[in-house]
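Peer 1: how would this look folded up:
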Amino acid sequence: MRVVIAEDLLLLREGLVRLLTELDCTVVAAVADPDALLDALDRERPDVAVVDIRLPPTFRDEGLRAAIEARKRRPGTPILILSQYIERTYVRELLADGRGGVGYLLKDRVGDVRQFLADLRSVAAGGTVLDPQVVRAVFDRLARSSPETQLTPREREVLASMARGSSNSTIADELGITERAVSKYINRIFAKRNLPPGDTVHRRVLAVLQYLDDVSA
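Peer 2: Down below sits the predicted model:
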């Protein structure tokens, strides 16, 4: 897996390079600012980019802006954003194009090496991965929403797993149910959220995105 890294802190950048190299990834570029990131993505066309949300010059959201620009230039460019804090607005913007191949993780998740690699592979394959704390914040809010807009407890569990980037088979294993049952729950979620038949990956992203909209309302 070919990876581009964008991180302004030298120690963390070099740490990510070393970690990913040990995980048999090929780091084709490691940069420190958004312009260099866009150049590297245009030049290298990596399988996935790992991007700090805060890059120079203002250290606010330049990494996110560069990621969004990269996906405008080449739709579906796989991007995994790393952030120090949960920012639901940033998650919403990252998912706004309705495509897969995006992830948003808190930086401390990198410490769980096996899960980090699994998340990276999921994003590279076109999946959508959200940090468990982001998912938890979403569903804590949903639990207080009006009854008519709520999914059933099981449907919420399935959607939470979808938001974390889990496949149908993984969801089935997590919940102790069959893949056929998972498919039924997902179809019910799509129906309740008025998501018409179409590309499955696209609808999975939209289902999570609509819930993020509910939380921000």
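
Peer 1: From now on I want contacts and neighbour counts done on CA atoms only, so please keep to that.
Peer 2: OK.

Peer 1: The protein: helices as residue ranges?
Peer 2: Ranges of helices within the chain are 10-22, 34-44, 62-73, 88-95, 113-124, 132-142, 153-163, 168-175, 179-192, 200-216, based on DSSP state H.

Peer 1: Ile53 is nearest to which of those?
Peer 2: For those, the distance to Ile53 is smallest for helix 62-73, at 4.3 Å, taking Cα to Cα.

Peer 1: can you redo the helices of the chain as a markdown table with mean neighbour count and distance to Val102?
Peer 2: A markdown table is the format used below for the helices of the chain (neighbours: other Cα atoms under 10 Å; distance: least, Cα to Cα, whole Å):
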| stretch | mean neighbour count | distance to Val102 |
| --- | --- | --- |
| helix 10-22 | 14 | 18 |
| helix 34-44 | 18 | 15 |
| helix 62-73 | 20 | 10 |
| helix 88-95 | 18 | 7 |
| helix 113-124 | 19 | 6 |
| helix 132-142 | 17 | 14 |
| helix 153-163 | 19 | 11 |
| helix 168-175 | 16 | 18 |
| helix 179-192 | 16 | 20 |
| helix 200-216 | 18 | 9 |
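
Peer 1: need the contact list for the spatially most central residue of the chain.
Peer 2: Residue closest to the mean C-alpha point of the chain, counted by Cα atoms, centre = their mean, is Gly103 at 1.8 Å. Gly103 is in contact with 79-81, 119, 123, 128-130, counting by Cα atoms under 8 Å, 6 or more residues apart in numbering.

Peer 1: which residues does Glu174 contact?
Peer 2: Counting by Cα under 8 Å, 6+ apart, Glu174 has no contacts.

Peer 1: And for Val51?
Peer 2: With contact set as Cα under 8 Å, 6+ apart, Val51 has these partners: 5-7, 63-64, 67, 79-82.

Peer 1: Please give the structure of this sequence too, so both can be compared:
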Amino acid sequence: MRVVVADDVMIVRAGLVRLLAEGGLQVCGEAADAPGLLRLVALEQPDVAIVDIRMPPTHRDEGLVAAREIRARHPGTAVLVLSQYVASRYAARLLEDQPTGLGYLLKERVSDVAVLVDAVQRVAGGGCVIDPAIVQRLLDGAQPSSAAAGLTGRERDVLALMAEGCSNAAIAQRLHIRERTVEAVCAQIFTKLGMPPDPDVNRRVLAVIKVLRT
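Peer 2: Prediction:
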């Protein structure tokens, strides 16, 4: 799998490159700003672009804008956005445009090579990965009147793992419960969030988007 890395802090880029190499992934380029990233993606056509959300010149959302542009221009390249801060509005903006082949993780999590490589592989496979800490914090602060506030502790745990891109089998293993129990909990989550069955939509992704919007 071929990956490009974009971060304006050289030591951060070097750390990501080392972790990716340890995980058996090939880094085919590095960039320090959004324009450089876009040129690199157009040239290399990588499987995944790992992008810092705040990049020069303003250090606001240049990485986010570049990520959306990459998904629009190069649909074969998945994007994993990294952030130092919990910013649910950024995650929501990403998912609403293209809810597949996208990830949003906190930088504190990617120091674990297994977490980083797993996230890269998930988005490369067309999955959606949102840092569970983001979802959990939003659920903890949900307004009493919101649908998300009515979720039980078990439902919150399942939703957080769902946001991480875990399958029902993986969720069952992580929570030490039966897979059929996970299926039942997922159905309860969809009902509480007002999401009836629809063969044309991915309710798992839409459930995460709904929580991010709140």
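
Peer 1: related to what we said a few turns ago, which of the contacts of Val51 of the first structure lies closest to Thr178 of the first structure?
Peer 2: Nearest to Thr178 of the first structure, judged by Cα to Cα, of the contacts of Val51 of the first structure is Leu80 at 29.8 Å.

Peer 1: how near is the closest one to Ile171 of the first structure?
Peer 2: 21 Å (Cα to Cα, to the nearest Å).

Peer 1: Which of the contacts of Gly103 of the first structure are buried? Put it as a ChimeraX command.
Peer 2: In ChimeraX, a selection of the buried entries from those looks like this (16 or more other Cα atoms under 10 Å):
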select :79,80,81,119,123,128,129,130
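
Peer 1: Looking at the contacts of Gly103 of the first structure, which is nearest Thr58 of the first structure?
Peer 2: Ile81 (17.2 Å).

Peer 1: Translate the closest one into the numbering of the second structure.
Peer 2: Using TM-score structural alignment, the equivalent of Ile81 of the first structure in the second structure is Val81.

Peer 1: Surely that match touches Met55?
Peer 2: No: applying Cα atoms under 8 Å as the test, Val81 of the second structure and Met55 come out as separate, 11.6 Å apart.

Peer 1: Overlap of the contact sets of the two?
Peer 2: Gly63.

Peer 1: what's the spacing between the residue nearest to the centre of the first structure and Pro196 of the first structure?
Peer 2: 24 Å.

Peer 1: picking up where we left off before, for Met1 of the first structure, find the nearest of the helices of the first structure.
Peer 2: helix 113-124 (8.2 Å).

Peer 1: Give me the neighbour count for Asp8 of the first structure.
Peer 2: Residues within reach of Asp8 of the first structure, counting by other Cα atoms under 10 Å, total 20.

Peer 1: which non-adjacent residue is nearest it?
Peer 2: Distances taken as Cα to Cα, 6 or more residues apart in numbering put Ala32 closest to Asp8 of the first structure, at 4.2 Å, once the chain neighbours are dropped.

Peer 1: Next up, the contacts around the one you found.
Peer 2: 6-9, 55-56.

Peer 1: Now do the contacts for Leu206 of the first structure.
Peer 2: For Leu206 of the first structure, the contacting residues are 98, 195, by Cα under 8 Å, 6+ apart.

Peer 1: cool, and Gln136 of the second structure?
Peer 2: Applying Cα under 8 Å, 6+ apart, the residues contacting Gln136 of the second structure are 156, 160.

Peer 1: and with 7 Å instead?
Peer 2: Ala160 (Cα atoms under 7 Å, 6 or more residues apart in numbering).

Peer 1: Please pull up the equivalent of it in the first structure.
Peer 2: Counting by TM-score structural alignment, the partner of Gln136 of the second structure is Arg136.

Peer 1: separation between its match and Asn168 of the first structure?
Peer 2: Arg136 of the first structure sits 20 Å away from Asn168 of the first structure, going by Cα to Cα.

Peer 1: for Tyr185 of the first structure, same thing?
Peer 2: 10 Å.

Peer 1: Val208 of the first structure touches Arg164, doesn't it?
Peer 2: No: under the criterion of Cα atoms under 7 Å, Val208 of the first structure makes no contact with Arg164, lying 9.9 Å away.
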